[in-house]
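1. Predicted coordinates and the sequence they were generated for:
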Amino acid sequence: MTTQLTETKTRELTHFVGGRHVAGTSGRFSDVYDPSTGEVQATVPLASAAEVGAAIANAEEAQLEWGAWNPQRRARVLLKFLQLVDRDMDSLARLLSSEHGKTIADAKGDIQRGIEVIEFAAGGPHLLKGEYTTSAGTGIDVYSMRQPLGVVAGITPFNFPAMIPLWKMGPALAAGNSFILKPSERDPSVPLRIAELFLEAGLPAGVLNVVNGDKTAVDVLLTDDRVKAIGFVGSTPIAQYIYETAAAHGKRAQCFGGAKNHMIVMPDADLDQVADALIGAGYGSAGERCMAISVAVPVGKETGDALAAKLAERVKGLKIGHSHDENADYGPLINADAVTRVSAAIQAGIDEGAELLADGRGHVVEGYENGFYLGPTLFDNVTTDMSIYQEEVFGPVLIITRVDTYEEALRLPSEHKYGNGVSIYTRDGDTARDFSARVNTGMVGVNVPIPVPIAYHTFGGWKKSGFGDLNQHGPDSFRFYTKTKTVTSRWPSGIKDGTSFVIPTMH
């Protein structure tokens, strides 16, 4: 919700530009809610084009000094930042939880998966090394070097307000770029705090800037020639828009969109293990994860019947509560609009003929009746033509789509328009190996419910889940945030040549 700021007791947030907090001047603000209570707890400014331009100018100037630092000196800043995050982990997690709604334990996981990429990025001195060939020709050496792009930007989603910004900025900063972050306006406080901690860790002022905003801010980042690369995570329509617009303006872009992640359950799988995995992967963080498993695919009637019974029983035991409730399995959704949207998707599933085993609509948490809560919803006998199978719901909704054979199961994720991640549960190594090789998705889990790779491997989906040829974290991230320069060098040492009009060869 966008508002004009009026007299209020809520906190007024800022931008972070040039190493300091800067009040918004556009006159436009957005409300930041406490999802657990439904109350507005802060207002965040939405930047004007001029404010974004000022941040870009700060970043461009600061990058000259930062890019000239040697890689190990930059790495020391990242290492110091890790110490500060460890020091402030509890307060960061509570702040994140209060704006997003995920539990404290889940918030700490959000931060932890982010700092693992910072740990990887601290190895930048090794990853930035070029290649060298001596005596490629008579008296000729050839070598390459990786150099920073300059000013780069990240546009990040509400569902991981620590992890995704850190995934973007860690490699970018280690490579010598300056960085402009446009976080989600729904939960911007942790990104602002991250900027403060980087400054405390020794990052020069202006190297990392946080600009809060909406499409106005995004479009400036996409069209300003001083910004050389854009990283994005969010919905598929916006990912495609950002990718196409960035490319049209000569920028690099890595844009990650929606998902419909399947879990294939083979007849030989341990169904108790599968049911536990699906409950965590489907309902954790209220289903607001791009890597959530939202489709269970049991192979065979016996497998499907047994799995549906186990899931229905486990769903009854889930506790939904305030994000700071240590006993809650998951908390609220991000806002009232999300509750309305997911509730409509549930109704569509009912209308289309899916079998409703558990209905999470209308869930009330005692004492927090105005919070944005939905209980767990479970559907069985969902067919592939139904909207709840075709579209990403992004809420605590798990569906069961039954098949008769392994080949049918393989086809479902392979033919779906999204290709983010998939998991298979089986005791058979041949089946797992065949599935991993043939399935048409970017990330695969074998007896792993949420197949998010560790930080030194790369993360990225296929098809409408990802746009661009270089993925997040791992070595791809350093390739994305650097440009390669190749030098062919010769020192004549008294060799006398005549004039030549041909390309030299390396004989």
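-> All right, it came through fine. Numbers count the residues shown, from 1 in each chain.

2. Every contact and neighbour count from this point should use C-alpha atoms.
-> Fine.

3. List the buried residues for stretch 451-459?
-> For stretch 451-459, a neighbour-count test (16 or more other Cα atoms under 10 Å) marks P451, V452, A455, Y456, H457, T458, F459 as buried.

4. cool, stretch 298-307 as well?
-> Residues of stretch 298-307 classed as buried by neighbour count (16+ other Cα under 10 Å): P298, V299, G300, T303, G304, L307.

5. Return the closest of the buried residues of stretch 451-459 with respect to I242.
-> F459 (18.9 Å; Cα to Cα).

6. where's the residue positioned nearest the centre of the chain relative to A432, distance?
-> The chain has I164 as the residue nearest its centroid, 4.2 Å off, counting by Cα atoms, centre = their mean. Distance of I164 to A432, computed by Cα to Cα, to the nearest Å: 30 Å.

7. if we look at the longest helix belonging to the chain, which residues are touching it?
-> Longest helix of the chain, by residue count under DSSP state H: helix 49-68. Helix 49-68 has contacts (Cα atoms under 8 Å, 6 or more residues apart in numbering) with 17-18, 25, 74, 148, 150-151, 175-180, 204-209, 211, 216-217, 220-221, 226-227.

8. alright, now check it against this:
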Amino acid sequence: DAEGDVFRGLEVVEHAASIGNLQLGELANNVAGGVDTYTLLQPLGVCAGITPFNFPAMIPLWMFPMAIATGNTFVLKPSEQDPMVTMRLVELAMEAGIPAGVLNVVHGGEMAVNALCDHKDIKAVSFVGSTKVGTHVYNRATLAGKRAQCMMGAKNHAIVLPDANKEQTLNALAGAAFGAAGQRCMALSVAVLVGEAQQWIPDLVAKAKTLKVNAGTETGTDVGPLVSCAALSRVEGLIERGIAEGAKLELDGRKPQVPGYEKGNFVGPTIFSGVKPGMSIYDQEVFGPVLVLVGADHIDEAIEFINANPNGNGTAIFTQSGAAARKFQEDIDVGQVGINVPIPVPVPLFSFTGSRASKLGDLGPYGKQVVMFYTQTKTITARWFDDSTTSHGVNTTISLK
């Protein structure tokens, strides 16, 4: 996932290099006699970004390239858990020619976050991270009169119809649920198995068992460690609560044997079935390699189940039916939809469009929306006169005469 972290971020840099086409205004010629109206997309000034630990390259690259390309300066606060990758990005950006003072870094925790939200010179704040912190950032920044976009927690569901390509679907579920040890806001956390697809549980467990748990620096690793001892304790605690609350533990990933890394923060792929709303492992974002399975009799029931969840970051359907896929994309109330694609994070030509409880603010990262986020639209209505222009007297109306 570290390679993807870099390359998906570089896609945004490439997109920012197209800013000449992205930051075009609009023109309406001769809207009234000799009157033209046009818009300019002008930079806000100073903008800020607050990024999480899980993608220390990609998420900063979601932010500062587009902010700077649209003419702003930028203050970046990386996660205090792994700031060095972000620092290296900034060094490379400055080596590439970004002038001193245009891209800046501050470190710290809550005090640094609050300072960015409060500072009078900062006009916009972009955030990716937990729902708790994102809600705090949004409320504090907007109270100070700033624009804010906050991409927050999720509980991403996938529907599996029995007509889906079985092997491709099992591979997709395992990769999206357990890759990066589940520490992704777009991780697949819930699979809704429809009809006969509920018989695939043993096959899914067998697929998950093939994944190798090891240090991320070791060749062939599929599932690396959790970010901290606190994260390990939290994930193991949620697994224990899942058992206590009545879910069936199909695969227990606790305490895996990882030679040479016996004290590592490892949890292997973990699968629960028989999960219901109200259980902690369903209601909370685990942020670990835990996949919960839910059954449904038909697609309408599955869609209704997903729409009842407050989160709306991403969702997917696995099917060979175009009609079912079209029904899903129209009826589902989630901002980003995958059809046989488990993690539907769009390429930067499009915007990241998480919704509902997963997002605060109306404009998302990258794509066309982020150009609007980092710019102020100025609308100009212009008329030019020369000495031979005939005067029609005083116009006391609001009409353009």
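-> Right, received. Where do you want to start? Remember, predicted model here, so these are calculated numbers, not experimental data.

9. related to what we said a few turns ago, the longest helix of the first structure maps to which residues in the second structure?
-> Counting by TM-score structural alignment, helix 49-68 of the first structure pairs with no residue of the second structure.

10. starting at the chain centroid, how far to that helix?
-> On the basis of Cα atoms, centre = their mean, to the nearest Å, helix 49-68 of the first structure sits 24 Å off its chain's mean C-alpha point.

11. Trace I230 of the first structure over to the second structure, please.
-> I230 of the first structure maps onto V125 in the second structure, by TM-score structural alignment.

12. cool, and T383 of the first structure?
-> Mapped onto the second structure by TM-score structural alignment, T383 of the first structure lines up with K276.

13. how about its match, what does it touch?
-> A247, Y282, V294.

14. and with 7 Å instead?
-> Shown in contact with K276 of the second structure (Cα atoms under 7 Å, 6 or more residues apart in numbering): Y282.

15. residues near the aligned residue in the second structure for N471 of the first structure, how many?
-> Applying TM-score structural alignment, one finds that N471 of the first structure aligns to G364 in the second structure. By the criterion of other Cα atoms under 10 Å, G364 of the second structure has 25 neighbours.

16. quick check, G364 of the second structure in a helix?
-> No. Looking at G364 of the second structure with DSSP: H, G, I helix; E, B strand; the rest coil, it is coil, so not inside a helix.

17. my guess is it meets P348, correct?
-> No. The pair G364 of the second structure / P348 is not scored as a contact, 11.2 Å apart, by Cα atoms under 7 Å.

18. Show me the buried residues of stretch 451-459 of the first structure that map onto strands.
-> Among those, no residue falls in strands (DSSP state E).

19. which of the residues you listed sit farthest apart?
-> The widest separation within those (Cα to Cα) is 14.1 Å, between P451 and Y456.

20. do you know how far the equivalent of M151 of the second structure over in the first structure is from T236 of the first structure?
-> Aligned counterpart of M151 of the second structure in the first structure: F256 (TM-score structural alignment). To T236 of the first structure, F256 of the first structure is 7 Å away according to Cα to Cα.

21. out of the two, which sits in the more crowded spot?
-> Neighbours per residue, other Cα under 10 Å: of F256 of the first structure and T236, the larger number sits with F256, 29 against 20.

22. rewinding a little: please, which helix or strand holds the match of T383 of the first structure?
-> Using DSSP states H and E, K276 of the second structure sits in no helix or strand.

23. With A191 of the second structure instead?
-> In this structure, A191 of the second structure sits in strand 188-194 according to DSSP H and E.

24. Could you give the residue range in the first structure aligned to that strand?
-> By TM-score structural alignment, strand 188-194 of the second structure lines up with residues 293-299 in the first structure.

25. thinking again about what came up before, now the element after the longest helix of the first structure, going C-ward?
-> helix 71-87.

26. Give me the distance between the next helix or strand after that following helix and the centre of its chain.
-> Next helix or strand after helix 71-87 of the first structure toward the C-terminus (DSSP H and E): helix 89-100. From the chain centre to the centre of helix 89-100 of the first structure is a distance of 18 Å (Cα atoms, centre = their mean).

27. which residues in the second structure does helix 89-100 of the first structure align to?
-> Against the second structure, there is no aligned range for helix 89-100 of the first structure (TM-score structural alignment).

28. what comes up buried for that helix?
-> Neighbour-count burial for helix 89-100 of the first structure [16+ other Cα under 10 Å]: M89, L92, A93, R94, L95, L96, S97, S98, E99, H100.

29. distance of the fourth one from I111 of the first structure?
-> Using Cα to Cα, R94 of the first structure is found at 11 Å from I111 of the first structure.

30. G284 of the first structure against A328, yeah?
-> No. The pair G284 of the first structure / A328 is not scored as a contact, 10.4 Å apart, by Cα under 7 Å.

31. out of those two, which sits in the more crowded spot?
-> Between G284 of the first structure and A328, counted using other Cα under 10 Å, the more crowded position is G284 (21 against 17).

32. check contacts around the more buried one.
-> Counting by Cα under 7 Å, 6+ apart, G284 of the first structure touches Y330.

33. E236 of the second structure now?
-> E236 of the second structure touches R254, counting by Cα under 7 Å, 6+ apart.
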